[in-house]
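[1] Okay, sequence plus prediction incoming.
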Amino acid sequence: MNIRVATPDDLPVIHALAHRIWPVAYREILSSDQLTYMLRLFYNEAELARGMTAGEHFFIADAPTGSVGFSGHTHHFGDRTTRLNKLYVDSSDRSSGIGKQLVLAVKRAACEVGDQRITLNVNKYNPAIGFYRHLGFEVVRSEVIDIGSGYVMDDHVMECGL
């Protein structure tokens, strides 16, 4: 497995991964309508390109069979804070250490720019909360974010010191 920095040429890969991973990851949490809405809102190639241009950094996890996961993060999101915006791994590759390797890559990148913590949002019903706790993240608050069209993100905000 190889963790690499994504370039603009990788945006179609990230788009395809999101559309492959999300329906499995969120089928028990989100309605199919909300899932479709969020994929269209956050994971169209134009939005991914806008994020990259605005300073979002992506890592891609490549296995011998192809790309199997990705992360997205933004440095200096707050006071010495990197925000982990995205972390997704194919369901068939979970529990293989890929998610942990992606988080460690984000932690190293955050340290390199002088940030002292990482923050993220995770759906309150997402089993990944346990994964994040295992990596040292703690819930610091909860929030409900209106994302339009009658949909909200009902999340925990988690943080981890570096």
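    Okay, I see it. Small disclaimer: the values here were computed from a predicted structure and weren't measured.
[2] When you work out contacts or count neighbours from here on, use the C-alpha atoms and nothing else.
    OK.
[3] Now do the contacts for the residue nearest the centre of the chain.
    Note on the chain: the residue nearest the mean C-alpha position is residue 86, at 1.2 Å, using C-alpha atoms, centre = their mean. Under the criterion of C-alpha atoms under 8 Å, 6 or more residues apart in numbering, the contact partners of residue 86 comprise 70-73.
[4] got another, please set it beside the one above:
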Amino acid sequence: MHTSSIIVTITDDTALLRSLAERSFLPTYKPFISEEQVLYMFERMYASESLERQIRELGHRFFIAYKENEPAGFASLECNCGIAGAAKLQKLYVLPEFQGAAIGFSLMNAVEAFAAKQEQNEVFLNVNRYNNAVSFYERQGYRIYMEEDIDIGNGYFMNDYRMRKSLAAK
């Protein structure tokens, strides 16, 4: 896998994050969640105030992957998020035109390396049970350990798997 032209950096540029989310969020969820729910979720997670709160109050670190100097995807990680020694991968999105170009792989490596430096023992995440990303996470060494249905308001639910990976081997 050739990833040498991919650079991952940490950012707090909320305008860039929202722009990337606008281009990746709807295509990710539209195949299995209603457009109304996707738009509701998007506004809750990617409004400028929400992104600012995630960075300033919740301590999310946002990672941007660039391929040949063009933003291609992003991830966010929250360390020490209520489970001792565990970090939560809050977001991972790759722009549709960059899928299959090792962007997700590069973001996962950066997130896991950062979590390990923060003395986190594992990374866990939630992923919709119908999302094709489940198999991507399994290929990265994540394992399903529970299912949960999360009420996100407005009559909507996230029907997720919770997955985790130990960082002990890193």
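    Yes, it's here. Just so we're clear, the structure is a prediction, and the values are computed from it rather than from any experiment.
[5] coming back round to it: okay, and the alignment partner in structure 2 of the residue nearest to the centre of structure 1 sits in which element?
    Residue 86 of structure 1 is assigned residue 91 in structure 2 as its aligned equivalent, the criterion being TM-score structural alignment. In this structure, residue 91 of structure 2 sits in strand 86-94 according to DSSP states H and E.
[6] now that strand: how far from the chain's centre is it?
    3 Å (C-alpha atoms, centre = their mean, to the nearest Å).
[7] helices or strands up against the following helix or strand past it?
    Past strand 86-94 of structure 2, heading to the C-terminal end, the next element that is a helix or strand (DSSP H and E) is helix 103-117. Other elements packing on helix 103-117 of structure 2 under the criterion 3 or more C-alpha pairs under 8 Å, 6 or more residues apart in numbering; DSSP states H and E are strand 6-11, strand 61-67, strand 70-78, strand 86-94, strand 122-128.
[8] What is the subsequent helix or strand relative to the shortest one?
    Under the assignment DSSP H and E, the closest C-terminal helix or strand after strand 6-11 of structure 2 is helix 14-29.
[9] now for whichever helix or strand comes after that next one, which elements pack on it?
    Heading C-terminal from helix 14-29 of structure 2, the first helix or strand you meet, by DSSP H and E, is helix 35-46. In this structure, helix 35-46 of structure 2 packs against helix 14-29, with contacts taken as 3+ C-alpha pairs under 8 Å, 6+ apart.
[10] got the angle for the helix it packs on vs strand 70-78?
    Relative orientation of helix 14-29 of structure 2 versus strand 70-78 (axes from the mean of the first three to the mean of the last three C-alpha atoms, to 10 degrees): 90 degrees.
[11] returning to that earlier point: identify whichever of the helices and strands packed on helix 103-117 of structure 2 lies nearest to residue 24 of structure 2.
    Go through those one by one with C-alpha to C-alpha and the one that ends up closest to residue 24 of structure 2 is strand 86-94, at 6.3 Å.
[12] Have a look at how far, on average, the closest one is from structure 1.
    Here the mean offset of strand 86-94 of structure 2 against structure 1 after fitting is 0.3 Å, by mean C-alpha distance after the TM-score superposition for structure 1.
[13] Just want the angle from that strand to strand 70-78.
    When the same axes, to 10 degrees is applied, the directions of strand 86-94 of structure 2 and strand 70-78 differ by 160 degrees.
[14] Double-check residue 91 of structure 1 against residue 22; I have them as touching.
    No: no contact is recorded between residue 91 of structure 1 and residue 22 when judged using C-alpha atoms under 8 Å, the distance being 9.7 Å.
[15] In contact with the closest residue to residue 95 of structure 2 other than its chain neighbours: list those residues for me.
    If the residues on either side of it in the chain are set aside, residue 95 of structure 2 comes closest to residue 24, at 5.0 Å by C-alpha to C-alpha, 6 or more residues apart in numbering. Contacts were defined as C-alpha under 8 Å, 6+ apart; by that measure residue 24 of structure 2 touches 93-96.
[16] Please determine how far the aligned partner of residue 24 of structure 2 in structure 1 is located from residue 58 of structure 1.
    In the superposition onto structure 1, residue 24 of structure 2 corresponds to residue 21 when matched by TM-score structural alignment. Relative to residue 58 of structure 1, residue 21 of structure 1 is positioned 16 Å away (criterion: C-alpha to C-alpha, to the nearest Å).
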